[in-house]
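Asks: The following block contains a protein sequence and its predicted model.
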Amino acid sequence: MTTCDSSPRVLLVGATGEVGRLAATDMIGRGAHLALAGRNEQRLAELAASSGCPSRRLDAYDLDACARTGPWALVKLGRLDGVLVTIGIAGFGPAAEVPDAAAEHLMTVNALCPMAVLRGAIPAVRDGGFLAAVSGAIVNAPLIGTADYAASKTALACWLGVLAREVRSRHIAVVDARLRHMDTGFASRAVVGNPPPLRPGNDPGPEVRALIDHLVGHLAKLAPPGPRPHQGR
């Protein structure tokens, strides 16, 4: 693999989740070179073995390790065109009943972890690349019984909006992916509580495919990338 290869080189964090695995399969099918990070060690090993992609186990609570993941991907890939973070966890219940520990967990996994990954990747991503994270449609219309869950995702969305202005001079696209409610079983794996009544979820395949179309389309509009020196943290 050489840095003059124009195939996208992307760090995918959350590669062992449902959305992450779909995104990985889609991008690999398009010829992208990926560096994979995720929590589930077995799934990560299987995906890395089948794809030949470098991988790194990541715990969302280790924010220092999250911040080092972008520089790690740059070293492994030789160039970093973009970062996509698909990590997330659901949690439900009236605000007065959600335990503080559960609220902290939601904020760490849904906001602080993606922020740390993207913050650490800013110097590593090439000019004109992208920094993307999945927040979700809950940011647009929070339901009763989702206060802490919605707050964590909204915090990430707000942060991404400010980041977009801060990196505009480098022509880096910051993407707040507010994917619609999808049939992935995500709500059934909530860290606390039971989900409110939800309409049937959308097929995740087209949702993820549209996101990858957008990210890869952004890179396709750019001039061929030149080499960028490795940067550590």
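Replies: Arrived safely, thanks for sending. Residues are numbered from 1 along each chain as shown.
Asks: use CA for all of it now, contacts and neighbours both
Replies: Noted.
Asks: residues contacting the residue nearest the centre of the chain?
Replies: Nearest residue to the geometric centre of the chain (CA atoms, centre = their mean): residue 85, 0.9 Å. By CA atoms under 8 Å, 6 or more residues apart in numbering, residue 85 lies in contact with 12, 13, 14, 114, 117, 132, 133, 134.
Asks: second one coming, line it up with the first:
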Amino acid sequence: MDYAGKVVWITGASSGIGAALARDAASRGAHLVLSGRNEGRLAEVAAQCSETLTLPFDVRDDAALADATAKAISWKGGVDIAFANAGVSQRSRALKTDMQVYRDIIDIDLTAQIAFSQGLIGHMAERGSGALAFISSIAGKVGVPMRTAYSAVKFGLAGYGDALRAELSQTGVSVHVIYPGSVATDVARNALVADGNKRGRSDKVIDEGIPAADAAKAMLDGMAAGEREIIVAQGMEAGMGELRRTPDQLFDQIAGMVASGYMEKMESEG
């Protein structure tokens, strides 16, 4: 995958991994569409890049998403690569966590990311090219204490991405699921606690995690190399990810079902 001249749309682009992806993709010659809720911080990231369109909106707003999708596609005639990166983490025990916290995290981290993708897959499939990247987590490979909601949505996002990859395997559209471990961002500081408020402080493991710029480079390099499952972690987290890595042969087997007419057969039997 060559990023030069490609339109790359990144959600959650105002900080952290999203901002780092924007800067790295820009250095590779990409044209950027940057989205997030904080218009001021999006403008700061855009100022560090060239050929940038900012589309601030809340990913939970269906009408705003539809409007942003139309603008992103029309800007330069299409979206080539899209990163479903927006999300919020969690730091609370299940026994103490309000159900509304689960609903909010599912809405932001899973439902909204699926909606973002669904708005682009028809466009990409029709063009016969494109790439979708879903930012899951090592917590989407291994259930992690104090993150029951977060693990649930990151497992779910990975499942959606893997199934979507198989469905699109004959269209020229690639799907990549990315599993970061601890990356030095504000993810822990912005995580929701049991009552739905922001935690307001970070974790030592996050503060000492992979620099966001290094993580973004590994993600973009992995996609350029055609990796369908990209683990970006170190130490024990890397070991967890590798232990639960999906074999490429299994991905190929599922894609083979699609190539042999599995979906058409299912539809005809309906």
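Replies: Yep, that arrived. Note that the coordinates shown come from a computational prediction; the quantities given were computed from them, not determined experimentally.
Asks: TM-score for the pair, please.
Replies: Once superposed, the chains reach a TM-score of 0.83 (TM-score structural alignment, normalised by the length of structure 1), with 214 aligned residues with a CA RMSD of 2.2 Å.
Asks: Counterpart of residue 33 of structure 2 over in structure 1?
Replies: Counting by TM-score structural alignment, residue 33 of structure 2 corresponds to residue 35 in structure 1.
Asks: so how far does the helix or strand in which its match is found sit from its counterpart in structure 2?
Replies: Per DSSP states H and E, residue 35 of structure 1 falls inside strand 33-38. Average distance, strand 33-38 of structure 1 versus aligned residues of structure 2 after superposition (mean CA distance after the TM-score superposition for structure 1): 1.2 Å.
Asks: name the helices or strands packed onto that strand?
Replies: strand 9-13, helix 18-29, helix 41-51, strand 55-57, helix 63-77 (3 or more CA pairs under 8 Å, 6 or more residues apart in numbering; DSSP states H and E).
Asks: The second one vs structure 2, mean deviation?
Replies: In the superposition against structure 2, helix 18-29 of structure 1 averages 0.7 Å from its aligned positions (mean CA distance after the TM-score superposition for structure 1).
Asks: do the longest one as well
Replies: Averaged over the aligned pairs, helix 63-77 of structure 1 sits 2.6 Å from structure 2 after superposition, using mean CA distance after the TM-score superposition for structure 1.
Asks: buried ones in that helix?
Replies: For helix 63-77 of structure 1, burial by neighbour count (16 or more other CA atoms under 10 Å) applies to 63, 65-77.
Asks: what's the answer for the shortest one, then?
Replies: When neighbours are counted by 16+ other CA under 10 Å, the buried residues of strand 55-57 of structure 1 are found to be 55, 56, 57.
Asks: I'd like to check the angle between the strand holding residue 35 of structure 1 and helix 41-51, please.
Replies: Interaxial angle, strand 33-38 of structure 1 versus helix 41-51 (axes from the mean of the first three to the mean of the last three CA atoms, to 10 degrees): 170 degrees.
Asks: Show me what residue 71 of structure 2 lines up with in structure 1.
Replies: Using TM-score structural alignment, the equivalent of residue 71 of structure 2 in structure 1 is residue 72.
Asks: And the helix of greatest length in structure 2, what does it pack against?
Replies: When structure 2 is parsed with DSSP state H, its longest helix is helix 148-167. Applying 3+ CA pairs under 8 Å, 6+ apart, we find helix 148-167 of structure 2 packed against helix 99-106, helix 112-127, strand 130-135, strand 173-180, helix 248-259.
Asks: buried set for it?
Replies: Using 16+ other CA under 10 Å as the test for burial, helix 148-167 of structure 2 gives 148-158, 160-162, 164-167.
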